[in-house]
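Engineer: Could you work out the structure for the sequence below:
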Amino acid sequence: MAACVGNSCIPGETLQEERQESSDIRKVVLGDGLRCNIVASSEEHSLPVITKNGILRRRKPNIYYVDSYQKRYIPSKNDSVIGIVTTKTLDFFWVDINASEPAALSYLAFEGATKKNRPEINVGDLVFCKVVLAHPDLEPELVCVDSTGKKGNLGQLNDGIMFSCSINLVRKVLNEKCRLLHLLSKETPFELVAGINGRIWVNSNSLRKTILLRDTILKAEHTPYEEMSNIVNDFATELTGIP
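Structural biologist: Just a heads-up that it's a prediction; the model follows:
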């Protein structure tokens, strides 16, 4: 049984229709909730299979994933995540990324890092990373550089506050249809980093504003896109009492 983009799907359904639209199955990127199943037939071929309940989504150019309500993060390659450093060893930082096991972050996975010039990161620090290895039988591996070796917007997160939320809220905030961040930026300047592992970091010029921003973002989870302006208006009203 084939699943269609935008419709509900259940484990066991396949992406057979999407495969027929693509001239080369290797161009299809499988995200959270899908895996490649090798099927023996006249000739072996890979068949994308749904592994959890939810709504099948497609992100251009050819990325498929299952959108479902969850708080436990399942690592997927190329995901951007916010982690908490829990342990330092000789060659690695071990980072909590809200998954079933910690992820490994090499000392050399930072811009300009060498064996003699190691990054100054301690246990308890926050890091914004990208997942480069996600396999069911291996620990996830992270990096804080892009494909060119530059840090970009990755690396250590200083000041601000980090809070946990559902993965659905992160996807909602990052959705181009959601105008929440755009509307909030008109009221006050702030910095925000969203990790697809269900963590958001936010920072502004005062702690009270930062806490108010956090509370407003959390309210957005059950607010329709067209009503985002209402919670931003409430935010602006409360903001008037903060110096």
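
Engineer: all contacts plus neighbour counts: C-alpha atoms, from now on.
Structural biologist: Fine.

Engineer: which ones are touching the residue nearest the centre of the chain?
Structural biologist: With distances taken as CA atoms, centre = their mean, residue 196 lies nearest the centre of the chain, 1.4 Å away. Taking CA atoms under 8 Å, 6 or more residues apart in numbering as the criterion, residue 196 is in contact with 79, 80, 81, 82, 167, 170, 171.

Engineer: Second chain to compare with the first, below:
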Amino acid sequence: MGKILFKDKDLVVPGDILAEGMDYLPSGGCVRKKDKIVADHLGLVSLNKRFVNVIPLTGNYIPKIGDTVIAEVVDMGFNGWYLNVGGPYEASLMLKDVSEFIEKDSDLSQFYNFGDLIIAKVSRVTRYSNINLTTKGPGLRNIKGGKVISVTPSKVPRIIGKQGSMVQLLKEKTNCKIVVGQNGKIWIEGNDSNDELKVTEAILMIEHESHTDGLTDKIKAFLESKK
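Structural biologist: The predicted structure follows:
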């Protein structure tokens, strides 16, 4: 009979034994060593039935297909643009993957220029770390207006919340438009700068206190106190 040695949301360090026996399976941030599951990241334990996971508290963004990201244009060539997504490698946005129709030999800087921030999706990641983006899809576009803030990528799931509950709370209490990139970049646009500041403060609070219980109620109370 297997045994879990930590509770959900417990803080663990590399080398901690999370479970004993073969009844449980490692699903990320931990590995099996014989009949034990051992943490190989600093992070928080996440238990889901038979699966044991460690959610990292630190670390660079690792792109996955389907991720929404906010990326900065850092270079361009004949066939497209190269963007910084905050990971170890740049990503490519090719002409065939943008929503606009662009004629051959067009000045690409008229569409996306150096320093532009773009909401895009990761469409392809190869074993050789080639990353392709697309702007074909609802809400994918060049950012005009608002502000972009940065958080630790590993804290993004907490900011989004279960089934989007936390980010929905932020939107409802501030009337701001919010796009959370899996790479830790978050776009905020409100009716005025005060609304944007309120969202920013709430998001940074979530980032810094992501491991605490009752965080949703705390954020709700904070936002209501700022009216």
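
Engineer: And the TM-score between these chains?
Structural biologist: Once superposed, chain against chain, the TM-score is 0.71 (TM-score structural alignment, normalised by the length of the second structure); 204 aligned residues with a CA RMSD of 3.9 Å.

Engineer: picking that back up, quick one: which of the contacts of residue 196 of the first structure has the most company?
Structural biologist: residue 82 (28 neighbours; other CA atoms under 10 Å).

Engineer: ok but residue 202 of the first structure is inside a helix, no?
Structural biologist: No: counting by DSSP: H, G, I helix; E, B strand; the rest coil, residue 202 of the first structure is not part of a helix but strand.

Engineer: which one is it nearest to, not counting chain neighbours?
Structural biologist: Sequence neighbours aside, residue 192 is the residue nearest to residue 202 of the first structure in space, at 4.4 Å (criterion: CA to CA, 6 or more residues apart in numbering).

Engineer: Show me which pair in the contacts of residue 196 of the first structure is furthest apart.
Structural biologist: 82 and 171 (14.2 Å; CA to CA).

Engineer: Can you tell me which of the contacts of residue 196 of the first structure lies closest to residue 217 of the first structure?
Structural biologist: For the contacts of residue 196 of the first structure, the minimum distance to residue 217 of the first structure (CA to CA) is 9.6 Å, reached by residue 170.

Engineer: Tell me which residues touch the residue in the second structure that the closest one lines up against, please.
Structural biologist: With TM-score structural alignment as the criterion, residue 170 of the first structure lines up with residue 156 in the second structure. Contacts for residue 156 of the second structure (CA under 8 Å, 6+ apart) come out as 180, 181, 182, 183, 184.

Engineer: Chain neighbours aside, what residue packs nearest to residue 131 of the first structure?
Structural biologist: Leaving out its chain neighbours, the residue that sits closest to residue 131 of the first structure by CA to CA, 6+ apart is residue 142, at 4.6 Å.

Engineer: what residue of the second structure matches up with the one you found?
Structural biologist: So, by TM-score structural alignment, residue 142 of the first structure is matched to residue 133.

Engineer: what comes up buried for the helix ranked longest in the second structure?
Structural biologist: Using DSSP state H to define each element, the second structure has its longest helix at helix 193-208. Within helix 193-208 of the second structure, the residues scored as buried using 16 or more other CA atoms under 10 Å are 195, 196, 198, 199, 200, 202, 203, 204, 205, 206, 207.

Engineer: What's the match for residue 223 of the second structure in the first structure?
Structural biologist: Looks like residue 223 of the second structure aligns to residue 235 there (TM-score structural alignment).

Engineer: What's the local residue count around that match?
Structural biologist: For residue 235 of the first structure, using other CA under 10 Å, the count is 18.

Engineer: how much space is there between it and residue 193 of the first structure?
Structural biologist: According to CA to CA, to the nearest Å, residue 235 of the first structure stands 20 Å off from residue 193 of the first structure.

Engineer: do residue 59 of the first structure as well
Structural biologist: Where residue 193 of the first structure is concerned, residue 59 of the first structure sits at a distance of 20 Å (CA to CA).

Engineer: quick one, which of the two is more surrounded?
Structural biologist: Between residue 59 of the first structure and residue 193, counting by other CA under 10 Å, residue 193 is the more crowded of the two (19 against 10).
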